[in-house]
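Novice: Here is a sequence together with a model predicted from it:
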Amino acid sequence: MGDAVEGIWETIKTVFWALVIAGVFRTLFFQPFWIPSGSMKDTLLIGDFLFVNKMAYGYSQYSCPFGLCPIDGRLMGSEPERGDVVVFRHPVNGTDFIKRLIGLPGDRIQMKDGVLHINDEPVGMEPDGLFIEDMAPQGPQQLLPRCSNDPVGQGGTCEKARFIETLPNGTSHSILDIGLGPNDNTPIFTVPEGHYFFMGDNRDNSTDSRVNQIARGVGMVPAENLIGRADRIMFSSAGKSLFFVWTWRPDRFFKRIE
């Protein structure tokens, strides 16, 4: 009993210090971000808490501390790389989104029967079993997952096919597939200069650059809207509230984001 209490206390202290760090360093270097939806499963789950590296690509008008950076252009930092998981400001409604960077300026992006094509070539895609989760409300919004084996009743097992996708630069990551949907066959998108193309890893449950901004999609994202790169999950909770200790996911604490 004593070991169990000590373990819970150590976990509570870990979460406490993570939140303290978020408060101290948010303005200068990092921005905390809670995952609100399932669009990036299974890389990121609803309830994951992470820090966004605001210096990764240099400061912009949306990541600059105290508003001291120039409005046009960025300071320091490296160029975003294909496969990065990035937090950015939505070009229209101003909310913060997190997606995977798929298309660089000048790229031609298209989905054909659920397979991503970059510059007219299909990316590598290998089956990797199933992603399985409970059919139950998730996170503060109590969202229900979508399943490839629908209909699934409450308490049942929700399944999605998982694949390992390999981008042209050799970056690999997992993606989920429910079945052919409206965004699995698209026209060719040509990424304009100074813009980027983003997609969610949960391909049939993501409103991303495949969706026009008129339809509340992300569309093409200007470089100045990038806030930073997500590198590591710090804390994770599957419950409706952070204080539901029994819903914490310790196996995801400090997990590197691939």
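Specialist: In hand now; what should we look at?

Novice: From here on, just use CA atoms for contacts and neighbour counts.
Specialist: Will do.

Novice: Touching, residue 109 and residue 192? I think so.
Specialist: No: Residue 109 is not in contact with residue 192 according to Cα atoms under 8 Å; the separation is 11.5 Å.

Novice: So for these two, which sits in the more crowded spot?
Specialist: Legend: neighbour count by other Cα atoms under 10 Å for residue 109 and residue 192, higher for residue 109 (24 against 17).

Novice: just to confirm, which helix or strand has that one in it?
Specialist: strand 108-112 (DSSP states H and E).

Novice: who does that strand touch, helix- and strand-wise?
Specialist: Strand 108-112 sits against strand 115-118, strand 189-190, with contacts defined as 3 or more Cα pairs under 8 Å, 6 or more residues apart in numbering; DSSP states H and E.

Novice: one more time with 10 Å
Specialist: Under the contact definition 3 or more Cα pairs under 10 Å, 6 or more residues apart in numbering; DSSP states H and E, strand 108-112 sits against strand 115-118, strand 121-122, strand 189-190.

Novice: what about these, which gets the closest to residue 200?
Specialist: Closest to residue 200 of the helices and strands packed on strand 108-112, according to Cα to Cα: strand 115-118, at 12.0 Å.

Novice: What lies in contact with that closest one?
Specialist: By Cα atoms under 10 Å, 6 or more residues apart in numbering, the residues outside strand 115-118 that reach it are 102-104, 107-111, 122-125, 165, 167-168, 184-186, 188-190.

Novice: which ones are touching residue 121?
Specialist: Going by Cα under 10 Å, 6+ apart, residue 121 touches 108-110, 168.

Novice: Just want to check the distance between it and residue 220.
Specialist: 20 Å (Cα to Cα, to the nearest Å).

Novice: Comparison target below:
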Amino acid sequence: MQSLLGNFALILFILMVVTGVIWFYDKLVLAKKRRAAAEMALAAFDERNAKLKAQGIAVDESGRATLKEKLLKRPVWVEYSGSFFPVIAAVFFIRSFLWEPFRIPSSSMVPTLQIGDMILVSKYSYGIRLPVVNRKIVDFGDPQKGDVVVFKFPKDTSLDYIKRVVGVGGDRVEYRNKKLIINGVESKYQPLGDYLDTESLTYSKEFEEDLAGAGVRHHILNDDRAPNYVPHPDRFPNRNMCTYNVEGFACTVPQGYYFMMGDNRDNSLDSRYWGFVPDDYIVGKAFLVWMNLGDMTRIGGIR
């Protein structure tokens, strides 16, 4: 799942800094200069009018207010910066520390998440991270097995991906004949019938998966036409922690890393192919579908 036009957080941060510097410079320097210049001009205006009155000449005082307004008026570039700064700062704070919106562009998490779902991600579920550099400074815990998580794609950190955590540091994750085994315990599967993919007009088998050792139940898809093995996995870091064969794979997750899989198991490029996700790449926990313009019934919590 791709983030908005490159690193949007960095762009927002730069805009906030630029508009903030202009806003503060205006408050601390430019505004004082404008007031001083206005006071001098108005004093000259009053002195001139006083002389005219002393000579018995009628004076129109209405121009004083107009002159004052003109002299105290902020330049256009300062006006716009002052207007945008609090808005940009508020958006930056909310996106960085509270919630961030994303749009689902692919079917890798079907049936849990559909193409077009607009989701909210909690940025504070696992702690507080510094914006832009994404380094955790306050720890509230770690992603747990079963969580649906947004993270920086290890092969290209300008991209944001969303998958389900199926293994944490120290776990032995196996996927044999399309069944997930964690630390030697096989997940339980309840058949739910056929699932129609309205995009490709093909059917997959839908199951309710009781994720081993997590106590989390959610729906997954399996495609009978897809092979059990993982075709052409990358040579990713810590690849030596994994073994692949015709039945599937087995990986031991390194400490400080996570193993991610899509719920659309046979149509998801995930940790089986490109490896483990380090903790520093975690963005947040997906918890709500807040909009889907094509299907308003999609609105609700994410399981």
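Specialist: Cool, the structure landed. Given the structure is predicted, the values throughout are model-derived calculations rather than measurements.

Novice: overall similarity of the pair, as a TM-score.
Specialist: In this superposition the chains share a TM-score of 0.70, using TM-score structural alignment, normalised by the length of the first structure; 195 aligned residues with a Cα RMSD of 2.1 Å.

Novice: circling back: any chance of the helices and strands packed on strand 108-112 of the first structure in TSV with distance to residue 232 of the first structure as columns?
Specialist: Shown next, in TSV, are these (distance: least, Cα to Cα, whole Å):
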stretch	distance to residue 232 of the first structure
strand 115-118	26
strand 121-122	29
strand 189-190	30
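
Novice: Of all these, which one is nearest residue 255 of the first structure?
Specialist: With Cα to Cα as the criterion, residue 255 of the first structure lies closest to strand 115-118 of those, at 26.7 Å.

Novice: Superposed on the second structure, what's the mean shift for that closest one?
Specialist: Here the mean offset of strand 115-118 of the first structure against the second structure after fitting is 0.7 Å, by mean Cα distance after the TM-score superposition for the first structure.

Novice: For that strand, buried residues please.
Specialist: Using 16 or more other Cα atoms under 10 Å as the test for burial, strand 115-118 of the first structure gives 116-118.

Novice: so where is it in the second structure?
Specialist: Strand 115-118 of the first structure corresponds to residues 179-182 in the second structure, going by TM-score structural alignment.

Novice: Show me the residue at the heart of the second structure, geometrically.
Specialist: Central residue of the second structure (Cα atoms, centre = their mean): residue 100, 4.4 Å from the mean position.

Novice: Tell me who's in contact with that residue.
Specialist: 91-92, 94, 119-123, 283-286.

Novice: Assumed it was part of a strand.
Specialist: Yes: Residue 100 of the second structure: assigned to a strand according to DSSP: H, G, I helix; E, B strand; the rest coil.

Novice: Give the equivalent position in the first structure for it.
Specialist: So, by TM-score structural alignment, residue 100 of the second structure is matched to residue 31.

Novice: hey, where'd the strands end up in the stretch 1-150 of the second structure?
Specialist: Assigned by DSSP state E, counting those that start in this stretch, the strands in the stretch 1-150 of the second structure fall at 99-103, 118-122, 127-129, 136-139, 148-153.

Novice: average distance between the second one and the first structure?
Specialist: By that I understand strand 118-122 of the second structure. Mean deviation for strand 118-122 of the second structure: 0.6 Å (mean Cα distance after the TM-score superposition for the first structure).

Novice: what stretch of the first structure does that strand fall on?
Specialist: The aligned range for strand 118-122 of the second structure in the first structure is 49-53, by TM-score structural alignment.

Novice: just how off-centre is the matching stretch within its chain?
Specialist: 11 Å (Cα atoms, centre = their mean, to the nearest Å).

Novice: Residue 149 of the second structure touches residue 279, doesn't it?
Specialist: No: Residue 149 of the second structure lies out of contact with residue 279 (Cα atoms under 10 Å); the separation is 11.4 Å.

Novice: what sits in contact with each of the two?
Specialist: Common contacts of residue 149 of the second structure and residue 279, defined by Cα under 10 Å, 6+ apart, comprise residue 143.

Novice: sorry, back to before: please identify the buried residues of the strand holding residue 109 of the first structure?
Specialist: Going by neighbour count (16+ other Cα under 10 Å), the buried part of strand 108-112 of the first structure is 108-111.

Novice: ok, now stretch 184-201 of the second structure?
Specialist: Neighbour count says stretch 184-201 of the second structure has 186-187, 189, 195 buried, by 16+ other Cα under 10 Å.

Novice: which one of those residues sits closest to residue 47 of the second structure?
Specialist: For these, the residue nearest residue 47 of the second structure by Cα to Cα is residue 195; the value is 86.2 Å.

Novice: mind listing what whatever residue of the first structure lines up with the closest one touches?
Specialist: In the first structure, the residue matched to residue 195 of the second structure (TM-score structural alignment) is residue 131. Taking Cα under 10 Å, 6+ apart, we find residue 131 of the first structure in contact with 41-42, 147, 158-163, 175-177.

Novice: What segments of the stretch 201-303 of the second structure are helices?
Specialist: Ranges of helices within the stretch 201-303 of the second structure are 271-274, based on DSSP state H, counting those that start in this stretch.

Novice: actually the stretch 1-150 of the second structure, not the one I wrote
Specialist: Per DSSP H, counting those that start in this stretch, the stretch 1-150 of the second structure carries helices over the ranges 8-25, 31-54, 63-72, 76-93.

Novice: picking that back up, narrow the contacts of residue 131 of the first structure to those in strands?
Specialist: Among the contacts of residue 131 of the first structure, the members falling in strands (DSSP state E) are 158-163, 175-177.

Novice: most surrounded residue in the residues you listed?
Specialist: Neighbour max across these (other Cα under 10 Å) = residue 176, 27 neighbours.

Novice: which residues touch the aligned partner of that one in the second structure?
Specialist: Taking TM-score structural alignment, residue 176 of the first structure has residue 221 as its aligned residue in the second structure. Shown in contact with residue 221 of the second structure (Cα under 10 Å, 6+ apart): 108-112, 192, 194-195, 203-209, 262-267.

Novice: try 6 Å
Specialist: For residue 221 of the second structure, the contact set (Cα atoms under 6 Å, 6 or more residues apart in numbering) comprises 205-206, 264-265.

Novice: I'd like the distance from residue 257 of the first structure to residue 208 of the first structure, if you could.
Specialist: Applying Cα to Cα, the value for residue 257 of the first structure to residue 208 of the first structure is 19 Å.
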